[in-house]
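**Student:** model this:
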Amino acid sequence: MGKFYTPKSKQRDDRYLVSVEQYKQYHRDGFLIVRGLLDSSQVAELYELAEEKRLSQLDPSKQADKNNSDPLKEEFAAATRIHMLSRVNAAAERGMLNPRIIDVTEALIGPDVYALQSMLFLNPPGKGGQGWHQDSCYIRTHPDTLVGAWIALEEVDEENGCLWVVPGSNHEPVYPPEGMGGGNVHALDAFADLHGVENVSHLDDQVNTLSKVVESYPPPIPVPMSAGDVLFFDSHLFHRSYPNRTTDRYRRAYVCHYCNARSSVPWDHDGFEGDSGNYRQILARGCTTHPYAEPAFGTEVYLTDEEEASGSVAMMGMDNGMMMPMGMKKE
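**Tutor:** Modelled structure (predicted):
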């Protein structure tokens, strides 16, 4: 017999409950801003981590390489963005597995949630920024359920490099960059007119051909945020940021990615693109039939107790000849 699946997480006093309007807005526009989702102590821990990394890793003497065709390589070289701190740092793991962030993620794409990736952005004056792109171009999941959570660690505005988004572009397919390997989001040859794009993420719109698709929409909008605000955004959403134009402000942010834990993930961040990288992904909420990792630093997660949340399903006949499911307790 089949089973009912009635997901149920442990209750908490500070659980964030998503409204129906928020759910609708996210799926309509491709993003949702939850103001003040993280409290001051949670923001402070991540901000202190950002400061520690800034002081120990960032070399302000490094200048832009004008001959570099890939601006992201410069950002990595200058250590203005640091990937996967959650695998080596307890505070970073706590940030990625913050239960209130998972509460929202669970409502939007759950009930089962993998925590996949963490990125710490510093964006000092004159640096940072990333051209138009779609996150599912880089992290593929099957089914395609990827979502990002962008956590502001300080005031973020147009001057120091806030995100810009194209509302409604989440309904677009993922435009495959020419020459990028590692599989596709969509079935090959499923579209009659899905064309490839070049130089995705490049800051120059004349070079980044995804900008031509962006031009078919109303003007993009900026997303100013305050410390503790979290922007959740669909992985198909066109989004970008510009370099920090200030002379005395940073733009510190912590960005994490999640997907439904029923998805296969042929990715583990460390260069592996194979049958499955699921065993490297932390199960943050619900349950899954795939392999998964546990938090390396013991951060608490709230998983579904399958024995309590499911039972057998049988079918019973009705007087009109139709069949309906009938719940039966497992003995």
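
**Student:** all contacts plus neighbour counts: C-alpha atoms, from now on.
**Tutor:** Fine.

**Student:** count of residues packed around the residue nearest to Pro60 when sequence neighbours are not counted?
**Tutor:** Nearest non-adjacent residue to Pro60, counting by CA to CA, 6 or more residues apart in numbering: Ala78, 7.9 Å away. Ala78 is flanked by 21 other residues according to other CA atoms under 10 Å.

**Student:** And for Tyr217?
**Tutor:** 12.

**Student:** Next secondary structure after the helix or strand where Glu52 lies?
**Tutor:** Glu52 belongs to helix 40-57 when assigned by DSSP states H and E. Moving toward the C-terminus from helix 40-57, the next helix or strand (DSSP H and E) is helix 71-77.

**Student:** Following up with a second sequence; could you model it the same way so I can compare the two?
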Amino acid sequence: MEQLGKRSGPAARLDAILRHLNPRAAPALVSLIFTLDNNILTTEQRQFYEDNGYLLIRKLVSDEDIERFRKEFVRICKKEVRVPGAMIMKNEALRSQYGQTESVVNKVQDFQENEELFRYCTLPQILKYVECFTGPNIMAMHTMLINKLPDSDKQTFLHPMHQDLHYFPFRPADRIVCSWTAMQRADENNGCLVVLPGTHTLPLRPHGYPEWEGKTNKLFHGILDYNEKSPKVHLVMEKGDTVFFHPLLIHGSGINKTSGFRKSISCHFASSDGHYIDVKNTTQADLEKEVQEIAHKKYDMPDLDLKVRLRYMCFLTIQVSLLCSASLIRQFCCLMSQLEPGRIKGAEL
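**Tutor:** Next up, the predicted model:
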């Protein structure tokens, strides 16, 4: 005979099932849309990214790797190494004073054809986090090594607050992520990243050139209706720290008020299962027009869409699509005349 308060085996199992079916028996599951199920991120990390649109991982990249990237950058500055298709941004006013050194070069963009720098995009510790946002089929594009030069109050290398999706003609946005690694300490003094937490849930805003005094770099667009009083967070980072952030997160960087440099290396990753869009009649239409004007002026190419698709290196699908910049137009023309369709020498893993 059963003791009072106890259940038989079948009855106990039925009672457990009924408790699970009762919504009051357990807290409701929260749906996370900005990360995918994985065994890398903790629940707390996934929720933080869900709420804020960025996630900072400390000491993810080793000092040894960062030193290798730094040395390669210096070789590029000295023109000891040439990077096909890369855009080398310089402060021409400093060349007469410093010559071909890192004191002149502000950025190396689209470094995919440099084997040493491209190692950053293939680091296992980077990719294991990237997959949490993009899924297993990964494309890499829009690579940059930024060397923020001393700028005092000139604002020459101040990047206005913007959303990276403005530059990308593919979707879905939620399967795109930027990996940005500090190559040395980055803080408010030397122009660290500044983010507006939670803005990744907003739509893509109209962008253009900011109305401020001083020089504005080409294609350094910012949000036109940006409110300077918006609450922001300065991401103070040490060497090797890496932040992953959503392409709709509003962010930028300040000026470098120190006498040294502030280096970072970054890459955008996206799911290769995504799709391209036609940017005509969208907030990105003016950007396409500007790219076309640059292409026509520099390379005599009057008809060009914002996207130039190349079959390129990929981690799992042997394909990556590169965004069109002025430098990539030249790369596209060069490669199409030299390489067989679907492959680029030295780019595959």
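
**Student:** ranges for the strands of the stretch 201-349 of the second structure?
**Tutor:** Under the criterion DSSP state E, counting those that start in this stretch, the stretch 201-349 of the second structure carries strands at the ranges 207-208, 222-223, 233-235, 242-245, 251-253, 262-271, 275-276.

**Student:** closest to Asp51 of the second structure out of those?
**Tutor:** strand 242-245 (11.7 Å; CA to CA).

**Student:** That closest one packs against which elements?
**Tutor:** Helices and strands touching strand 242-245 of the second structure, by 3 or more CA pairs under 8 Å, 6 or more residues apart in numbering; DSSP states H and E, are strand 54-57, strand 176-182.

**Student:** Buried residues in stretch 224-239 of the second structure, which are they?
**Tutor:** For stretch 224-239 of the second structure, the neighbour count (16 or more other CA atoms under 10 Å) marks Leu224, Tyr226, His234, Leu235, Met237, Glu238, Lys239 as buried.

**Student:** do stretch 267-279 of the first structure as well
**Tutor:** For stretch 267-279 of the first structure, by 16+ other CA under 10 Å, it's Trp267, Asp268, Glu273, Ser276, Gly277, Asn278.

**Student:** Just name the closest of the residues you listed to Thr299 of the first structure, please.
**Tutor:** Asn278 (18.9 Å).

**Student:** Next one: the closest one from Trp267 of the first structure, what distance?
**Tutor:** 8 Å (CA to CA, to the nearest Å).

**Student:** same question, Glu74 of the first structure
**Tutor:** 24 Å.

**Student:** What residue in the second structure is paired with Leu237 of the first structure?
**Tutor:** In the second structure, Leu237 of the first structure lines up with Leu249, judged by TM-score structural alignment.

**Student:** if you skip the residues just before and after it, what's nearest to its match?
**Tutor:** Nearest to Leu249 of the second structure is His200, by CA to CA, 6+ apart, at 4.1 Å.

**Student:** The one you found contacts Asp164, doesn't it?
**Tutor:** No. If you go by CA atoms under 8 Å, His200 of the second structure and Asp164 don't touch, sitting 10.5 Å apart.

**Student:** can you list residues touching both of those two?
**Tutor:** Pro247, Leu248, Leu249 (CA atoms under 8 Å, 6 or more residues apart in numbering).

**Student:** Buried subset of those residues as a PyMOL selection?
**Tutor:** The PyMOL command for the buried members of these (criterion: 16+ other CA under 10 Å) is given here:
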select buried, resi 247+248+249
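
**Student:** returning to that earlier point: TSV please, covering the buried residues of stretch 267-279 of the first structure and showing distance to Leu163 of the first structure.
**Tutor:** Output for these, formatted as TSV (distance: CA to CA, whole Å):
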residue	distance to Leu163 of the first structure
Trp267	25
Asp268	26
Glu273	29
Ser276	31
Gly277	29
Asn278	29
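
**Student:** And those residues, which is closest to Leu55 of the first structure?
**Tutor:** For those, the nearest to Leu55 of the first structure is Asp268 (28.2 Å; CA to CA).

**Student:** Looking at the first structure, name the residue matched to Phe157 of the second structure.
**Tutor:** Under TM-score structural alignment, Phe157 of the second structure pairs with Gly128 in the first structure.

**Student:** which one is its match nearest to, not counting chain neighbours?
**Tutor:** Pro243 (4.6 Å).

**Student:** For the one you found, which residues are in contact?
**Tutor:** Asn123, Pro125, Gly126, Lys127, Gly128, Gly129, Gln130, Asn160, Gly161.

**Student:** Which residue in the second structure aligns with Ser62 of the first structure?
**Tutor:** Rather than Ser, residue 62 of the first structure is Lys. Aligned partner of Lys62 of the first structure by TM-score structural alignment: Ala93.

**Student:** scratch that, Arg140 of the first structure
**Tutor:** Using TM-score structural alignment, Arg140 of the first structure sits opposite Pro169 in the second structure.

**Student:** What spatial separation is found between that match and Leu306 of the second structure?
**Tutor:** 7 Å.

**Student:** show me what contacts the residue positioned nearest the centre of the second structure?
**Tutor:** The centroid of the second structure falls nearest to Cys178 when counting by CA atoms, centre = their mean (2.6 Å). Contacts for Cys178 of the second structure (CA under 8 Å, 6+ apart) come out as Val243, Phe244, Phe245, His246, Pro247, Ser266, Cys267, His268, Phe269.

**Student:** Count the residues that sit near the first one.
**Tutor:** If you count neighbours by other CA under 10 Å, Val243 of the second structure ends up with 21.

**Student:** check contacts around it.
**Tutor:** Val243 of the second structure neighbours (CA under 8 Å, 6+ apart): Tyr54, Leu55, Leu56, Ile57, Cys178, Ser179, Trp180, Thr181.
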